[in-house]
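Q: quick one, fold the following:
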Amino acid sequence: MDCIFCKIANKEIPARLVYEDDLVLAFEDLNPQAPVHVLVIPKKHISTSLEIDSTDNALIGIMFQAANKIAVDRNIAGKGFRMVMNCNRDAGQSVFHIHLHVLGGRLFTWPPG
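A: Next up is the predicted model:
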């Protein structure tokens, strides 16, 4: 498999890590869309959210807990932040390994682009 996020998780290519535990890893987005833009990925390869099954429930919860910790650590929790997971190309997914975008540090509008 030639997945860039698997390579980051396996430390085969570098990334600016901001969080890691046994199941998930978080790193700075290379093309930030906000002053804070961090990606949280599971170390397990899951291509899209459509592939998440009941055996992944705890893993997905851990991803959100990591995102919350990052928001607190980056001082964006109090004012507000956005968490986004895109599914498939038309929604903007460009890397087919699920990832949670943690965005903050600026005012967001609704609906998103």
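Q: all contacts plus neighbour counts: C-alpha atoms, from now on.
A: Will do.
Q: state which strand of the chain is the longest.
A: strand 36-42 (DSSP state E).
Q: just checking, next helix/strand downstream of it?
A: helix 57-73 (DSSP states H and E).
Q: this one as well, want them side by side:
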Amino acid sequence: MPIDPTLPYDDQNIFARILRGEIPCNKVYEDDHALAFHDIAPQTPVHVLVVPKGGYVSWDDFSAHAPAELIAGFVRAVGTVARQLDLVEPGYRLLANIGGDGGQEVAHLHVHLFGGMPLGRMIAA
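A: As a prediction, the model looks like this:
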């Protein structure tokens, strides 16, 4: 069910619980700013979620309220994961679903890294 990104952060969402170690994940990468792990229902041969550490509902919330160090660290973590998984060449897709129209299902900012196959057009015209 799509979420409303204007609602307050819920620290019981699944990604908050994964970050606290209450729910296990198949970790790919972790540093002080982000955690990356394999999606439990992959849509492509490589499907990894990258989650910033901190209570941010959406990209809007994150970009407006996170400290610059966390924003930079999160962006660097995404790039590190893409390189670590050898996705830079031949290429990959980075996706962040935001809000109801964007299809966001978990009220914690996260990005999907898709790769391992040709991904085609982003949105059919």
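Q: the longest strand of structure 1 vs structure 2, average distance?
A: In the superposition with structure 2, the average deviation recorded for strand 36-42 of structure 1 is 0.6 Å (mean CA distance after the TM-score superposition for structure 1).
Q: between that strand and helix 57-73, how many degrees?
A: Here the directions of strand 36-42 of structure 1 and helix 57-73 differ by 160 degrees (axes from the mean of the first three to the mean of the last three CA atoms, to 10 degrees).
Q: which residues of structure 2 does strand 36-42 of structure 1 align to?
A: Using TM-score structural alignment, the residues of structure 2 aligned to strand 36-42 of structure 1 are 46-52.
Q: how far does the matching stretch sit from the chain's center?
A: On the basis of CA atoms, centre = their mean, to the nearest Å, stretch 46-52 of structure 2 sits 5 Å off its chain's mean C-alpha point.
Q: next one: stretch 18-29 of structure 2
A: 13 Å.
Q: okay, how far is it across it, tip to tip?
A: 13 Å (CA to CA, to the nearest Å).
Q: what secondary structure does Ala16 of structure 2 sit in?
A: Put simply, Ala16 of structure 2 is helix when judged by DSSP: H, G, I helix; E, B strand; the rest coil.
Q: now do the same for it: its match in structure 1.
A: In structure 1, Ala16 of structure 2 lands on Cys6 (TM-score structural alignment).
Q: try Leu119 of structure 2
A: Using TM-score structural alignment, Leu119 of structure 2 pairs with Phe108 in structure 1.
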